[in-house]
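**Student:** Here is my input, please return the structure:
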Amino acid sequence: MIDKQVSYKEALKVWVKVAIYSFGGPAGQIAVMHKILVEEKKWISENRFLHALNYCMLLPGPEAQQLATYIGWLLHKTKGGLVAGLLFILPGFISILILSILYAAYRDVGIVEAIFFGIKPAVLAIVIGAVIKIGKRALKNEVMIIMAALAFVAIFFFEVDFPYIIIVAGLTGFIGGRIWEEKFHVIKGHEAKSDQENNYFIDSYIQPVKPSIKKTVKTVLLFITLWALPLVLIALWIGTENIFFSEGLFFSKTAVVTFGGAYAVLAYIAQKAVEDYGWLKSGEMLDGLGMAESTPGPLIQVVQFVGFMGAYRLSGTMDPLLAGILASFLVTWTTFVPCFLFIFTGAPYIEYLRGNKNVTTALSGITAAVVGVVLNLGVWFAIYTLFGEVNESHSLGIRWIIPEWATINIPSLVIGLIAAFVYFILKWDMLKTILVSIICGILYYFTFS
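**Tutor:** The predicted model follows:
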């Protein structure tokens, strides 16, 4: 049994470190938190980490940011969750704001394009590594492996929506746990805590308390009020026929449908932003996605770029840069306030039910399915990173994604192999791997382009 307390000051330092290292999309970010919080700091055990992750996977919004908020809440309640969640967002917000200003005002993006060119192969290597790590933790037996494989096939070949995969996986885990418990009860609850788990702070000191309905209602009302407050103020100040109200309302809606992470909703946002609202020009969404991929923080932070460009173009009598900056704050607010709402209202119940076998077997099934979904993202990302042309066709209800082998991007492949070598063989950390890839991208871009 450990006897060391985790101080708020110590936790703050660690959340800053997590935020700085939060590259590589959700898979890479979750891997970073696992390495720091489970392996290095031993603040939370494997089982409890996966239990929290399962819940965050169920929610709309960025699961890695919500996982940080959840664990911060476990450590130091509401203030801990707020600090962990906000710090996770802050580096990406600042980075994308600066890049958006440069992009909109100067259009001198040569160095930015070079960085994007180098960083994508590195992110690919990191995502592949994260899939392997998460798979080793979650796929404990052949049943879990089969569920992950079926989830991959469903989303990659049949384009089944992520929420449906989660629902089926949860029901399968729930029913399977009652029939074949030893295969489905992969993630144990607090009733099965081992001696080894006594070495983790949260498992030793943070025990679930029966949630309060009264407190839950207060939390819901508070965060819904905070969520709606900017829109109410804008409507009262300048009305509803303006770019700020339109963006605030639109991204409030997308915040509750982003199941499956950023990629699940980016196509919808891009279509609306270009065709319906005129916030972006064709192709600019890819530039914004490149910014989000190459900066720390959640990929869904790309909505900040969309909001900035929309307000910059449709600022009316306001200074365009000022409008873009204000829109960046507004869009980030309406996107992430719901994340805190979901964690602070749901986490107490999820923790209280952690020992319930029906809940844990359902969540074990969901975790296995999520491995397949993340693998789908890795494969999709690899194809579109390494090939210039990709043909997509449908037959018998099956989607086929076939790259044109003649269009393989040799420089990206070489940079990817270098990134894989330093990451997997030399065991360099993510920041060093990304830095090496950025340098390679810049050298290639300005030497041969």
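**Student:** Only C-alpha atoms from now on, for both contacts and neighbour counts.
**Tutor:** Noted.
**Student:** Tell me how far the residue nearest to Gly173 when sequence neighbours are not counted lies from Pro211.
**Tutor:** With sequence-adjacent residues excluded and distances taken as CA to CA, 6 or more residues apart in numbering, Gly173 is closest to Ala362, at 4.1 Å. Remark: distance between Ala362 and Pro211 (CA to CA, to the nearest Å) = 21 Å.
**Student:** quick one, which of the two is more surrounded?
**Tutor:** It is Ala362, of Ala362 and Pro211, that has more neighbours when counted by other CA atoms under 10 Å, with 27 against 16.
**Student:** I'd assumed Leu171 was in contact with the residue nearest to Gly173.
**Tutor:** Yes. Under the criterion of CA atoms under 8 Å, Ala362 makes contact with Leu171 at 6.3 Å.
**Student:** list the buried ones in stretch 235-248?
**Tutor:** Neighbour counts using 16 or more other CA atoms under 10 Å place 243-245, 247-248 of stretch 235-248 among the buried residues.
**Student:** count of residues packed around Asn391?
**Tutor:** 9.
**Student:** Helix or strand: which one has Arg399?
**Tutor:** strand 398-403 (DSSP states H and E).
**Student:** next one: Val337
**Tutor:** Counting by DSSP H and E, Val337 is part of helix 320-352.
**Student:** Against which helices or strands is that helix packed?
**Tutor:** Under the contact criterion of 3 or more CA pairs under 8 Å, 6 or more residues apart in numbering; DSSP states H and E, helix 320-352 touches helix 63-105, helix 213-238, helix 243-254, helix 302-313.
**Student:** tell me which residues of the next helix or strand after that helix are tucked away?
**Tutor:** Scanning forward in sequence from helix 320-352 by DSSP H and E, the next helix or strand is helix 357-386. Residues of helix 357-386 classed as buried by neighbour count (16+ other CA under 10 Å): 357-379, 381-383, 385-386.
**Student:** ok, so what distance separates Lys214 from Leu326?
**Tutor:** Applying CA to CA to Lys214 and Leu326 gives a distance of 35 Å.
**Student:** which one of these two has more residues nearby?
**Tutor:** Leu326 (16 against 8).
**Student:** how many neighbours does the nearest residue to that one once chain neighbours are set aside have?
**Tutor:** Of all residues not flanking Leu326 in the chain, Phe308 sits nearest, at 7.9 Å (CA to CA, 6+ apart). Residues lying near Phe308 (other CA under 10 Å) number 30.
**Student:** for comparison, sequence B:
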Amino acid sequence: MREVSFKEALAVWIRIGFLSFGGPAGQIALMHRILVDEKKWLDESRFLHALNYCMLLPGPEAQQLATYVGWLLHGVKGGIVAGVLFILPGAVAIFALSWLYVSLGDLAVVEGVFFGLKAAVLAIVVQALMRIGRRALKNTLMPVLAVAGFIALFVFDLPFPLVVLGAGAIGYTVAKRMAMQGRLQSEPDINTETVVRAGTKRAAVVCLLLWLLTVGGLLALLGYDNVFSQIAVFFSKMATVTFGGAYAVLAYVAQQGVENFQWLEPGEMLEGLGLAETTPGPLILVTQFVGFLAAYREAAIEPSIFYASMGALLTLWVTFLPCFLWIFAGAPYVEKLRANQSLSTALAAITAVVVGVIANLALWFAINALFAEQHRISGFGVDMSLPVPGSVDLPMLALSAVAFVLVFRLRLGILPLLGISSMLGALWVLWIA
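**Tutor:** I've put the predicted structure just below:
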């Protein structure tokens, strides 16, 4: 790893922050192209090991990967700058779009734009499923883990941590058996020294204290029934239990925000994801939209942009502060773990089960976007929702078919896809108005 000036790194992180469209798959590909291929700051094995480590953490893997690489290059200062710049452009854009959503969302043309965005999002999520699946499902075990993960989540509604950690345990056990049988080769050339960056432990402690003081202070001052306390507790819980990357976070937030707290409707969750897809930065920024709507509608006074803004900022704070904590607490030991082949296999198994997580997300979104009614099946351990066939939304089905053609046949980029889908949605709503 060559020496890099902080000024040079700052310019690159700004560039990545403004170009990081396309969700985790696109963002990871962008960082790989710039950091490994173009700048040659990291070699291939180091980048992939860091990625697998970040996939093991709760929260958005792409933002945590940027934070990790920033820390590796310039310590705590580099990690904070890289992580914040990865978030900032998208956060500002989401805030502006959220304001427009609550201000103009009742206009026909705006409703049409978001109607079209839902169709585009379905195609984007399925595309992400196929991309990550091709990369992760490379042997007999990995596809089995992906299918098992999907069944566990969609059919039996098992907790995300249990599914993801179970996959890691299986991968670790398989690797251990292969090592005992002499079929797992070590990599003696890997440098296993612990990487030292001054102030890293102190930074982790500061992040932890700020996080705990925020949540504890709101609970003490406002009580749990206040919407701001609920936002702080819910998104803090999300930051600790949503293993498996950004798509795992989205599935968890969508189901809890819609079904449990009832802060927004299923269609609004899709519209929020559409907003996040139109902007750079991690898809988890959709949580900012959720927090914005929650505070806007459930504050003690009339719907308020000020309360909504505070809800959005609080959501950002408790969502991303733990991401910096996880990196600063674990980054010094990541390089040493590179030579542990059993752990590396466990991380690969977790990456595989994420494919099942994304499949669950894609089906959940499809059911809620394409069908007006669902019925729940429960009993004998099964707990899942299935669509009512007669409630299909034919215009949405047609728009989704167009979006799939644009993505998979014409190979249209994400921004043109969103633009065309939004225009078609607006034209449809204006035509029937």
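**Student:** rewinding a little: and the contacts of the strand holding Arg399 of the first structure?
**Tutor:** For strand 398-403 of the first structure, the external contacting residues (CA atoms under 8 Å, 6 or more residues apart in numbering) are 156-159, 383, 387, 389-394.
**Student:** and the counterpart of Ile119 of the first structure in the second structure, how many residues sit next to it?
**Tutor:** Counting by TM-score structural alignment, Ile119 of the first structure corresponds to Leu117 in the second structure. Residue crowding around Leu117 of the second structure was assessed by other CA under 10 Å; the count is 32.
**Student:** any idea which helix or strand carries Leu117 of the second structure?
**Tutor:** helix 108-136.
**Student:** Rebuild the buried residues of stretch 235-248 of the first structure as JSON lines, extending it with distance to Gly441 of the first structure.
**Tutor:** Below are these laid out as JSON lines (distance: CA to CA, whole Å):
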{"residue": "Ile243", "distance to Gly441 of the first structure": "37"}
{"residue": "Phe244", "distance to Gly441 of the first structure": "37"}
{"residue": "Phe245", "distance to Gly441 of the first structure": "39"}
{"residue": "Glu247", "distance to Gly441 of the first structure": "34"}
{"residue": "Gly248", "distance to Gly441 of the first structure": "36"}
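**Student:** contacting residues around Ala235 of the first structure?
**Tutor:** Ala235 of the first structure touches Phe245, counting by CA under 8 Å, 6+ apart.
**Student:** how close does it get to Thr225 of the first structure?
**Tutor:** For Ala235 of the first structure, the distance to Thr225 of the first structure - CA to CA - is 15 Å.
**Student:** go on, Leu396 of the first structure?
**Tutor:** Distance from Leu396 of the first structure to Thr225 of the first structure, by CA to CA: 48 Å.
**Student:** quick one: which of those two has more around it?
**Tutor:** For Leu396 of the first structure versus Thr225, neighbours defined as other CA under 10 Å are more numerous around Thr225 (12 against 6).
**Student:** Trace that one over to the second structure, please.
**Tutor:** In the second structure, Thr225 of the first structure lands on Leu209 (TM-score structural alignment).
**Student:** and its match, how far is that from Leu219 of the second structure?
**Tutor:** From Leu209 of the second structure to Leu219 of the second structure the distance is 15 Å (CA to CA).
**Student:** Equivalent analysis for Pro416 of the second structure, please.
**Tutor:** Pro416 of the second structure is 44 Å from Leu219 of the second structure, by CA to CA.
**Student:** re earlier: and the contacts of strand 398-403 of the first structure, which of them are buried?
**Tutor:** Neighbour-count burial (16+ other CA under 10 Å) applied to those gives 156-158, 383, 387, 389-390.
**Student:** Among those, which are located in helices?
**Tutor:** Cross-referencing these against helices under DSSP state H gives 156, 383.
**Student:** Could you work out the most separated pair of the buried ones among the contacts of strand 398-403 of the first structure?
**Tutor:** Checking these against each other with CA to CA, the farthest-apart pair comes out as Phe158 and Phe387, at 22.1 Å.
**Student:** Leaving out sequence neighbours, find the closest residue to the spatially most central residue of the second structure.
**Tutor:** Centroid-nearest residue in the second structure: Ala246, 1.5 Å away (criterion: CA atoms, centre = their mean). Counting by CA to CA, 6+ apart, Ala246 of the second structure lies nearest to Pro60, which is 4.5 Å off, once chain neighbours are set aside.
**Student:** Quick one: map that neighbour onto the first structure.
**Tutor:** In the first structure, Pro60 of the second structure lands on Pro62 (TM-score structural alignment).
**Student:** Can you tell me how far that match is from Thr335 of the first structure?
**Tutor:** On the measure of CA to CA, Pro62 of the first structure and Thr335 of the first structure end up 10 Å apart.
**Student:** Next: Ala151 of the first structure.
**Tutor:** In terms of CA to CA, Ala151 of the first structure sits 27 Å off from Thr335 of the first structure.
**Student:** Who has more neighbours out of these two?
**Tutor:** Ala151 (29 against 26).
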